[in-house]
Structures are given as C-alpha cells and as structure tokens.
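Enquirer: fold the following and give me the result.
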Amino acid sequence: MAMNIGGGSDDDVMMEINTTPLIDVMLVLLVMLIITIPLQTQAVKLDMPQNLNAPPPVVEPQVVDLEVDFDGTVFWNGIAVPNTGQLDEYLKAAAAQDPQPEIHLKPNRLVKYDYVAKVLAAAQRLGVDHIGFVGNEQYMD
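Expert: Presented below is the predicted three-dimensional model:
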C-alpha cells in the first residue's frame, strides 16, 4: 500500500506497483523448489585394509643430515662435499636405497637461496623423495 503525502492534487494517479505479494510468491516458490529437489548423497567407496593388527614396519629409515653453510659449502652427515659431482653421487646412492633415507636439509640462516635451490633441484632430479627442512627455529628471532 502506498500513501501519498505530498502537496499534489487528489486527481494524480498512483503509478507504482505493490511488489510485496510478488516477493511473497517468489519466496514460496523457492521454498517449494528446495523441498522438492531430491537430496544428493555423496559417498566415496573405499577399500580399507582388512588386517588392522599388522605389525609396524621393522626397518626404520636412515637419517641423513644435509647442511648448507653460509658460503654454500654442503655437508653430508658432517663431512664436507667437495663438489656437485660428489653430492650427486651421494644423492644417487640415497635414491637407490630401499627404503630411502630421510634427508634433513638444514640451511644456514645466512646462506643465499641459490645454493639451497641447487641442492633441492639436484635431489629432485636424482629421485630423492624423502627430504625436509630442519632447524627452522634459527629463523624465529
């Protein structure tokens, strides 16, 4: 309902449409549509292992400490690696082991990222899968 509060004459025709009933009808139709749509059940079929009491693997993976010093010197378990060819040999040997050793990469906080990126690229190129960063606490201060 509209109310004319103005200084116009009573002969003016009101040209506005009352949209309240239209909105009510649209809401009713929307509710009916939501109710009538069948529920979509989404399920993923998984084949779970049956033997839940299997013993854990007895072979613990070997841990290799790989450090990159501030000047780019690479240390494999505390021993300096003289060149990239020797590092490639170490990484090839690690990739060939079953299970692969866990390589803990610990870059010095002052080392350029270029040196660390080259070590990571060599590890990826040679097939080393288990590599992770350690010593992040040195960056917290």
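Enquirer: going forward, measure contacts and count neighbours with C-alpha atoms only.
Expert: Fine.
Enquirer: what about Glu67, distance to Ala94?
Expert: Counting by Cα to Cα, to the nearest Å, the gap from Glu67 to Ala94 is 16 Å.
Enquirer: now the other sequence, so there's something to compare against:
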Amino acid sequence: MAFTSNSGSGPMADINVTPLVDVMLVLLIIFMVTAPAMSYPTEVDLPQPTVTPPTPPVDPPEPIRIRIDAGGTVSWNGSPTPMSTLQAQFDVEGARGDVGTGTPDASKQPDIEIETDRDAEYEVLAKVLSRAKNAQLAKIKFVNAGE
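Expert: Below is the predicted model of the structure:
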C-alpha cells in the first residue's frame, strides 16, 4: 500500500488488485476444466427397417389434379369446383383409405397434385390444403406446369 498526500486532504490508500485478478482467473480456469460439459439428450424417432417391403397397390387410383388460378378459381381435374363442395369431394377420396383403424391407408388414396398460378393468393391454397388435411388425405404433391 502506498500512502500519498493529495494536496493536504489526507492519506490515500491504493489497493493493488493485480493479485486478486490473478487468483480469480486461476479459479475460473479450474472451474472450467473440472466442470463437466452439460449435455442434453435429444430423442429422435428413427424409422425401423421392415422385414418385407410393402407391396405397391395393384391398381393405384388416378391422381387428382387441383388447379388454383390467379382469380381464386379452383379446378378439380379441369372442371371448376366451388370451395363449398371441395370438402365433400375430399371426404369421398379420403374415405377410400379408411380401413377402420382410425389411420387411413394411404396406398388406397389417390395422389392430390396441386398446381397454382404464379399470381394465385396464398389464402386459397391454404384453404385447399386444410380441406385435404381434414379429409385425412396423405399424399399431397405440388406440381409445376412448366410456365
């Protein structure tokens, strides 16, 4: 410690903090080395291999092409369909895969191929997708006509 007089205002005590900082750094390094690394396990459900591959359906249903135009018009295999009847049509197609277990058999359902115009509204697409999901359709694809 050094005592100095500061223009007559009394003695001033300065503490040397260098040894304190050195001790703290050594303790920090010791804790960093000795503390175990924290690891959190993450569960991942991986698909299990099957003994026999599933057989493809003998006569797969024809795919259904849904077209959404820029004006919001929805077409079912080329014919315009109002949104009010779209859910009923999806329910009929979704019932094809109903095997009574609560889980639909996707191999018996047709592919739903959705094609949208570049300027189509997202809201119409979202309504079509939600109706397909409500009908428990499992095979939904997005296709491009090659514009």
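Enquirer: isn't there a strand covering His104 of structure 1?
Expert: Yes: under DSSP: H, G, I helix; E, B strand; the rest coil, His104 of structure 1 sits within a strand.
Enquirer: that one corresponds to which position in structure 2?
Expert: Counting by TM-score structural alignment, His104 of structure 1 lines up with Glu113 in structure 2.
Enquirer: ok, now Ile23 of structure 1?
Expert: Match for Ile23 of structure 1 (TM-score structural alignment): Val21.
Enquirer: next, count neighbours for its match.
Expert: 11 (other Cα atoms under 10 Å).
Enquirer: okay, Ser147 of structure 2 and Thr116 of structure 2: tell me how far apart.
Expert: Not quite, residue 147 of structure 2 is Glu, not Ser. Noted for Glu147 of structure 2: a distance of 11 Å to Thr116 of structure 2, by Cα to Cα.
Enquirer: quick one: which of those two has more around it?
Expert: Thr116 (21 against 5).
Enquirer: what's near enough to touch the more buried one?
Expert: Shown in contact with Thr116 of structure 2 (Cα atoms under 8 Å, 6 or more residues apart in numbering): Arg67, Ile68, Asp69, Ala70, Leu125, Asn144.
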